[in-house]
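A.B. asks: Pasting the sequence and the predicted coordinates here, then a few questions.
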Amino acid sequence: MRRRTLLRRSGALALGLSTSVLASSTADSPVATADSDESYEPLGRVAVDGAAEAVVGDAGETVYLATTTGFAVVDVSDPADPSLRFEEASIEVDGDPLLEILDVKVDGDRLVVPGPANESSNYPFHGFVCYDVSDPGDPEPVDEPYETGFHIHNCYLEGEILYVVANGRSENPLVVYNVGDGIEEIGRWSLAERDPGWKDVDWRTRYLHDVYVHDDVAYLAHWNAGTYLLDVSDPGTPASLSHVAETTLERTLEIEDDTEARLGLPGNDHYAAVDETGDLLAVGREAWATGGAEPDGPGGIDLYDVSESTAPELQGSIEPPAAVDESYEAGLWTTAHNFELWDGVLYSSWYRGGVNVYDVSDPTSPRALAWWRDPKTAGFWTARVAEPGETFVASSTPAIPNAPTDGALYTFPLAAGEQTEPPSLLEPDTAVPEGESGTPTGRSETGNAGDADGNRKARDPSLSVTARRRAVGRRSRSRDRRRRS
C-alpha cells in the first residue's frame, strides 16, 4: 500500500485530580493490604477526552492512551497527581482524518497509532502512524503514515515487529510488519487457511479481535473461533501451536441469529494475554445477555496453564459482576474487557463493573483482592501495571452506549482492600434510563467465585477443554429441543 503524508495538530497540557490511600505489606498476599481505617480508592485521576486503550511505557512513569481522534500522553511518575503531558487531538493524513482510534501500542521509543477500529466506508484513511517517543512530551512522526486498506481494531508492537489484526468479509488474517527501517509487510497467518470451515460463518463471528505476543508466541483472540497460539520465532512465517475454545464451529453454525452468535456466550474470545513467565494465559470474553440459552450474560475470564504451549490446560475461571440489566443495547455493561497479568496477580477491567484485582497465584482458585467502581462516571477499558509492586493504571472510556461515563486515566495502589459502600450494580437507578430492570441471579456484584449464599461457583477447574466442549454440546442439544418444541 502507498504511504501518505501526515499533518500534525497541536499538543496540550492538563492537571489531574487525586485522592489517596494508605497501604501496608503482608507476608501472605501478592500485593499490599489496605489499612483497615482506609477505603480502597484510586490514588489519582486525570481527565482524558475520548480515552480508550492505555499502555505503559518501559520506565513505568508514562502512559499512552488512544483517544478516538488521536492520542494522549500522561505522566504518572507521581501516581497521586497524574498529569496530561501531551495530546494529539487530531491526526490528518493528506487532509483526511485518522478516526476511531481505540488502540495504541508502545515499545521502547516507538509508538504505533492505528485506525479506524471498525469497518466503515466513511473513513478515508485505513492504516497506522509510527511516532518516536524518546521525549514523551514531544512525540515526532517516524516514516510516513502507512496505508493498509483495512481497518485495525488492535495491534501489538514488539521491538521492530508490528502484529496487526486485519478483518474483512472474506478472511480475518494476522498481518506482520517490520517497522524498524521503513515499513514492510513480512508475513501473514489466516484462520481461513488453518480452519476453512470458519469461512461459512458471519465474518464478525470469527472476528480476529486482538493479538498479544510474548517470548516468540502470539496469542490471537479470534472471537467464536477461540484463541490460537502461534509460533512467531520467525515472524515472517507464523505457525500454529495450539488452540483453546469455548465453543465449536458446528455449534456456531447452529445458531440462527447472527447477533446472538456475536454477542452471546459461549465464545466471544475478546482479549488474551500471558503473565511475565509465559506460563499462565488469561482469555477474556466480551459478551452480553441475549435472552438465549445458558450461559447467558456478561463474559468472564478463563485461566489456562500454557507452560507447554502445544497443550493448554484449563485451570479456573473468574465470573463477571452481576448487574440489573446485562443486555448490549440498554444494559449496564459489566463484561470482561482488557487486563494484565503480573507476578501472580490479575488486574482486570469490567467497564461499568469497575476494576478488580485477583490473586491468581493458584489459578485453580482465583481470589479477589480489591475492587473499585463508580458506574455513573467510570467505564473501565483496561488495567495495566505501572510500577510493579506499587501501582497500576486504568483507563475509563466515554464510548459505552447510553452511559454517562467520562474519559479519564485513574491510578490505583497495588493493595488488597474494599471500597467503602460501593455503588450497587443491582439497583434500577444504576442502569441507563431506558434499561429494563430485572435482577440477575447466580453471581455477585464483585464477580467473585460462588459462595454459601448461593452465588454460582466458578467452573470446575478440573474440566479439560474437551470436557468443556462436551458441556457446550449438551447445552446445544438442550437448546435445539426447546426450539423444536
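C.D. replies: Structure received.
A.B. asks: C-alpha only now, for contacts and for neighbours.
C.D. replies: Will do.
A.B. asks: how many neighbours does Leu249 have?
C.D. replies: Applying other Cα atoms under 10 Å, we find 17 other residues in the vicinity of Leu249.
A.B. asks: So Ala192: helix, strand or coil?
C.D. replies: Here Ala192 is helix, with the state taken from DSSP: H, G, I helix; E, B strand; the rest coil.
A.B. asks: quick one: it and Ile152, what's the gap?
C.D. replies: Ala192 sits 18 Å away from Ile152, going by Cα to Cα, to the nearest Å.
A.B. asks: roughly how far apart are Thr310 and Val74?
C.D. replies: Using Cα to Cα, Thr310 is found at 39 Å from Val74.
A.B. asks: These two: which has the busier surroundings?
C.D. replies: Val74 (28 against 14).
A.B. asks: where's the more buried one, which helix or strand?
C.D. replies: Secondary structure from DSSP states H and E places Val74 in strand 71-75.
A.B. asks: again, but for Gly473
C.D. replies: Using DSSP H and E, Gly473 falls in helix 465-484.
A.B. asks: Now do that helix: everything it contacts.
C.D. replies: Under the criterion Cα atoms under 8 Å, 6 or more residues apart in numbering, residues 244-248, 251, 266, 293-294, 313-314 lie in contact with helix 465-484.
A.B. asks: do stretch 101-110 as well
C.D. replies: 51-58, 64-71, 111-117, 130-134, 153-159.
A.B. asks: buried subset of those?
C.D. replies: 51-57, 64-71, 111-117, 130-133, 153-158 (16 or more other Cα atoms under 10 Å).
A.B. asks: For the residue nearest the centre of the chain, which residues are in contact?
C.D. replies: In the chain, the residue lying closest to the centroid (Cα atoms, centre = their mean) is Asn338, at 2.2 Å. Neighbour list for Asn338: 271, 284, 348-349, 381-383 [criterion: Cα under 8 Å, 6+ apart].
A.B. asks: The stretch 1-150 of the chain: helices as residue ranges?
C.D. replies: Using DSSP state H, counting those that start in this stretch, no helices are found in the stretch 1-150 of the chain.
A.B. asks: same check, this time on the stretch 151-300 of the chain
C.D. replies: Under the criterion DSSP H, counting those that start in this stretch, the stretch 151-300 of the chain contains helices at 191-194, 249-254, 258-263.
A.B. asks: Put this next to the first one:
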Amino acid sequence: MIPTDDSWTRRRMLRQFGTLLAGSSLAGCAQVKDESRERQSTTTTTSSTDYDPSDVSLRKLGQTYLSAGPPPGGGFSEVSVREDGKYAVVGTKWGTSGTFLVDLGNRNAPKRVHFLGNSDNAPNLDVKFDARDGLYHRAIEETWPGNFEVVDYGHSAGTPTNPTVVGTVSDGKSHNVKPHPTEPVLYTMNYGLETNGFDVYDVSDPTSPRKIGSHGPQGAGHDINVDSKRELLCCAYQSGQFIGFIIYDVSEPRHPEEIGRFDYEKQKPYDDAQLGEEAFGAAHHGHFDPQRELLVFGDERPQGIPGGKHVFDIGWKDGSPENPIPVGFTVSPNAQHMTGDYASRFDWTGHHFDIVSGEGATLVVAADWHEGTVVYDITDPTNPHPVDRYPTDDGVNDIALNGEVKQLGSPPMAWKAVYNDARNLVVVSDVFTGLYTFELTPALK
C-alpha cells in the first residue's frame, strides 16, 4: 500500500513537475532538499511492489560516531559492507589513522566492535571486505613505505574484537583497493602519474600477497569495480596519459585484458559547460547495473562546475563494452558553482555511490559530499534524476572535530554509500558524523 500522508502527496507532485522540467533540472532538484528535512521523523511502509520508483524514500535507522568515548573527532572515509550485511568496516583520514569494524546485527543501532590503528599514523583511507569471511583489506595512503595491509578479524589468526594485520605490501602506494568478488585476487589503484593505473595481487595466502602484474596507462588511476557475472572490470583514470574509464575482460581475474574505453578528453569539459549540462572530467568511479547493460559513472571535481553522474549504454541499446555510449546525465539536487577555497572544495560534486536494482526500477544511492545521502532514479537511463536526500549532519553539535578534518568545511560531508541487498540496508559514511544506516521504503523487489 502506498502511503497517503500529505507530505508524500506533496513530494510526488513536486517530483512530477520537476521531472517535466528536465531530468537534471535544478528547479526539480531544489525541491528534494526541502522535503528531506520534513521527512527525518517520518516512517513510511508498504507491502506492494506496484509503485513509481521516484516515490522511494530513505528512512534513517541508526547512527554511530565510531568514537570510543566522547567527544568524537571525525576523520572517517570509505565504508565497506560484508555480503551478508552483518558487518561494516570504515576507513579514516584527516587526523584519524586506523580502521573500525562495526556490527550491523541490529540495523537500528550499529555498534563499534574494534578500532585497529597503525604504528606509523598513516591514513587507511580505503577498506574492503574480502570474499572470505574474517578478512578485510585496507589501503595505506602515505609517503612512508606501505601499500596495503590484510587484516584478519576471524579468518584464522584474529577475532572481531582482537584483529591482527597478517599481510603487508610495502612497495608502491594504493589510493583504493578492490577484491575480486569470488576469487582471491586484489586490484590496487596506483594514484601516481608515473605508475600504471592498477596492480593485480594474488592473495590466496593472506599472509603473503604476491604481485602478478600492472595494467593501464600511466597516471592517477582512481577506482575499480568488478562485475563477476559479466566478467568485466571498469577502472577510472583521473589524470595523466589518459582521462576517462577503461573496461577490461576479467574472465581470467589475474590477467585483465582491455576491451574498450571512453576518452573524456574527446568530450566537452566542465569548464566549457553550464551548470547541469552534461560534461566530462575527473572520472571518479563506476558501477555496472546488475540487471541491464548499463554502466553508471561519476565525476568528482574539487572546484568550478561540480561533476555529475553519467549513464552509459554498454549493450542496452546501441552501445557495448567495446563502445560505451553516454545516454543520460544528472547532477546533485543543490548543485552550484564551487569557489575552490579549501573549506568548500568538493561540496556539490558527486562522490561514491551504489546501484539498487529491482523489478522495473533502478536507483542509485550516493554519498555526495555536502549534499549528504542522495537517491537518484535511473529507471529511465536517459532521464536520471534525484528523488530524495538526507543530510548526514545529525548530532554535529556534539562533535569536537579535530584540526585536520575542520579544513573540509562544515557537515554534512558524506563519503560513501553502500547498498546491501540481503537486508535492504543502505550504509553511509560521513567524514564528520560517522556511520549511518538507512532503509529504502518501499524496498525494491
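C.D. replies: Thanks, I have the structure now. As the structure is a prediction and not an experimental result, all values here were calculated from the model.
A.B. asks: TM-score of the superposed pair?
C.D. replies: The TM-score (TM-score structural alignment, normalised by the length of structure 2) is 0.71; 347 aligned residues with a Cα RMSD of 2.9 Å.
A.B. asks: can I get the helices of the stretch 151-300 of structure 1 in TSV with distance to Val324 of structure 1?
C.D. replies: Below are the helices of the stretch 151-300 of structure 1 laid out as TSV (distance: least, Cα to Cα, whole Å):
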stretch	distance to Val324 of structure 1
helix 191-194	37
helix 249-254	28
helix 258-263	18
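A.B. asks: Point out the most buried one among these.
C.D. replies: Stretch with highest mean neighbour count among those: helix 258-263 (a mean of 20; mean count of other Cα atoms under 10 Å).
A.B. asks: in terms of contact count, name the helices or strands touching that helix.
C.D. replies: Applying 3 or more Cα pairs under 8 Å, 6 or more residues apart in numbering; DSSP states H and E, one finds that helix 258-263 of structure 1 contacts no other helix or strand.
A.B. asks: Would you mind finding the match for Thr339 of structure 2 in structure 1?
C.D. replies: Residue pairing (TM-score structural alignment): Thr339 of structure 2 is matched to Ser327 of structure 1.
A.B. asks: One more: Pro386 of structure 2?
C.D. replies: Checking TM-score structural alignment: Pro386 of structure 2 goes with Ala368.
A.B. asks: tell me the SS of that match?
C.D. replies: Counting by three-state DSSP, the backbone at Ala368 of structure 1 sits in strand.
A.B. asks: what helix or strand is the residue nearest to it when sequence neighbours are not counted on?
C.D. replies: Nearest non-adjacent residue to Ala368 of structure 1, counting by Cα to Cα, 6 or more residues apart in numbering: Tyr358, 4.4 Å away. Using DSSP H and E, Tyr358 of structure 1 maps to strand 355-359.
A.B. asks: quick one: that strand to structure 2 mean distance?
C.D. replies: By mean Cα distance after the TM-score superposition for structure 1, the fitted strand 355-359 of structure 1 averages 1.5 Å away from its aligned residues in structure 2.
A.B. asks: so that strand matches what in structure 2?
C.D. replies: The aligned range for strand 355-359 of structure 1 in structure 2 is 373-377, by TM-score structural alignment.
A.B. asks: about what we covered before: and the strand holding Tyr358 of structure 1, how far out from the chain's middle?
C.D. replies: Relative to its chain's centre, strand 355-359 of structure 1 lies at 14 Å (Cα atoms, centre = their mean, to the nearest Å).
A.B. asks: What does Asp263 of structure 2 correspond to in structure 1?
C.D. replies: Under the alignment (TM-score structural alignment), Asp263 of structure 2 maps onto Ala245 of structure 1.
A.B. asks: Show me where the stretch 301-450 of structure 1 has its strands.
C.D. replies: Assigned by DSSP state E, counting those that start in this stretch, the stretch 301-450 of structure 1 shows strands spanning 301-305, 313-318, 339-342, 345-349, 355-359, 367-372, 380-387, 391-396, 408-413, 415-418.
A.B. asks: now those strands in CSV, with distance to Val21 of structure 1 and mean neighbour count?
C.D. replies: What follows is the strands of the stretch 301-450 of structure 1, written out as CSV (distance: least, Cα to Cα, whole Å; neighbours: other Cα atoms under 10 Å):
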stretch, distance to Val21 of structure 1, mean neighbour count
strand 301-305, 28, 23
strand 313-318, 26, 24
strand 339-342, 22, 23
strand 345-349, 18, 26
strand 355-359, 16, 24
strand 367-372, 13, 22
strand 380-387, 16, 27
strand 391-396, 12, 28
strand 408-413, 8, 28
strand 415-418, 9, 24
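A.B. asks: now those as JSON lines including distance to Tyr207 of structure 1?
C.D. replies: JSON lines is the format used below for the strands of the stretch 301-450 of structure 1 (distance: least, Cα to Cα, whole Å):
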{"stretch": "strand 301-305", "distance to Tyr207 of structure 1": "18"}
{"stretch": "strand 313-318", "distance to Tyr207 of structure 1": "23"}
{"stretch": "strand 339-342", "distance to Tyr207 of structure 1": "20"}
{"stretch": "strand 345-349", "distance to Tyr207 of structure 1": "21"}
{"stretch": "strand 355-359", "distance to Tyr207 of structure 1": "26"}
{"stretch": "strand 367-372", "distance to Tyr207 of structure 1": "31"}
{"stretch": "strand 380-387", "distance to Tyr207 of structure 1": "19"}
{"stretch": "strand 391-396", "distance to Tyr207 of structure 1": "24"}
{"stretch": "strand 408-413", "distance to Tyr207 of structure 1": "28"}
{"stretch": "strand 415-418", "distance to Tyr207 of structure 1": "36"}
